[in-house]
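**Student:** Dropping a prediction and its sequence here:
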Amino acid sequence: MKSSTEVLDGLFETIEARKSASADSSYTASLYAKGRQKITQKVGEEGVELALAGALDNREEIVSESADLIYHMFVLWADAGIKPAEVYQKLAEREGLSGLDEKASRSEKG
């Protein structure tokens, strides 16, 4: 069985590879062809669907919608030229910080 990291890294690599695929043969390529607005719309839809599944306490749907959200988030990252390592680094920088302190530091910057 693959580790969690291998699954996520493999998914991202597949998503990146689909940039050059035909939109007729790949859902991922069709999202790229429709542009960033469509990709971000899908991220939003999946986030709302995950939130609704959580509010309804539907464990199976929470798992399924989480997978959908991660997939669409990865499509957005790839479209924006963001590598997972960049996000992992940001998370590592925040590790050990109080969530309230971290949020306050972002408010002070912006």
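**Tutor:** Looks like it came in fine. Numbers count the residues shown, from 1 in each chain.
**Student:** Please make it C-alpha for all contacts and neighbour counts, starting now.
**Tutor:** Will do.
**Student:** So which residue is smack in the middle of the chain?
**Tutor:** Met73 (2.2 Å; CA atoms, centre = their mean).
**Student:** In addition, the following structure is provided for comparison:
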Amino acid sequence: MAADARQLDRLFEVIAARKGADASSSYTAKLLSAGVPACAQKLGEEAVETVIAATAGDRKAAISESADLLYHWLVLAAALGIEPADVYAELERREGRSGLDEKAARAER
């Protein structure tokens, strides 16, 4: 099986299935049982670790930390009841639009 973005959807299915499971049974269940603030904090920690690896120029660590970041983003999404497809749809909505125009439109809100 080729590595591609479909793995995110498969991982999300596993994460979502762990929602409400015994917190002692898996790390994912433990994170989810801690609630949205704990999941968000962990995502932030992983984002910082990704940035540190990237600014150090450590490609291998940046790849590893990016995987951790994506996993924790999916955990937070599950905690919030957000499907990855909702985020994909938002990305699609923005496709072809200048990032500068997108930021300006958000500032006007």
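**Tutor:** Done, it's in. It should be emphasised that the depicted structure is a prediction, and the values quoted were computed from it without experimental measurement.
**Student:** what's the TM-score for these two chains?
**Tutor:** Once superposed, the chains reach a TM-score of 0.96 (TM-score structural alignment, normalised by the length of structure 2), with 109 aligned residues with a CA RMSD of 1.0 Å.
**Student:** on that earlier part again, just give the closest residue to the residue nearest to the centre of structure 1, not the sequence neighbours.
**Tutor:** Val43 (6.0 Å; CA to CA, 6 or more residues apart in numbering).
**Student:** Identify the residues contacting the one you found.
**Tutor:** Leu69, His72, Met73, Leu76 (CA atoms under 8 Å, 6 or more residues apart in numbering).
**Student:** Look at the closest residue to the first one other than its chain neighbours and say how many residues are nearby.
**Tutor:** Which is Leu69 of structure 1. Spatial nearest neighbour of Leu69 of structure 1, excluding adjacent residues (CA to CA, 6+ apart): Glu46 at 5.1 Å. By other CA atoms under 10 Å, the residues close to Glu46 of structure 1 number 22.
**Student:** what separates the host helix or strand of Glu46 of structure 1 from the chain centre, distance-wise?
**Tutor:** Element membership of Glu46 of structure 1, judged by DSSP states H and E, is helix 36-55. Computed by CA atoms, centre = their mean, to the nearest Å, the separation of helix 36-55 of structure 1 from the middle of its chain amounts to 10 Å.
**Student:** Run the chain-centre distance for the helix or strand just after it.
**Tutor:** Scanning forward in sequence from helix 36-55 of structure 1 by DSSP H and E, the next helix or strand is helix 59-79. When distances are taken as CA atoms, centre = their mean, helix 59-79 of structure 1 is centred 6 Å away from the chain's centroid.
**Student:** Helix 59-79 of structure 1 versus helix 36-55: what angle between them?
**Tutor:** 160 degrees (axes from the mean of the first three to the mean of the last three CA atoms, to 10 degrees).
**Student:** what range in structure 2 matches helix 59-79 of structure 1?
**Tutor:** Aligned by TM-score structural alignment, helix 59-79 of structure 1 corresponds to residues 59-79 of structure 2.
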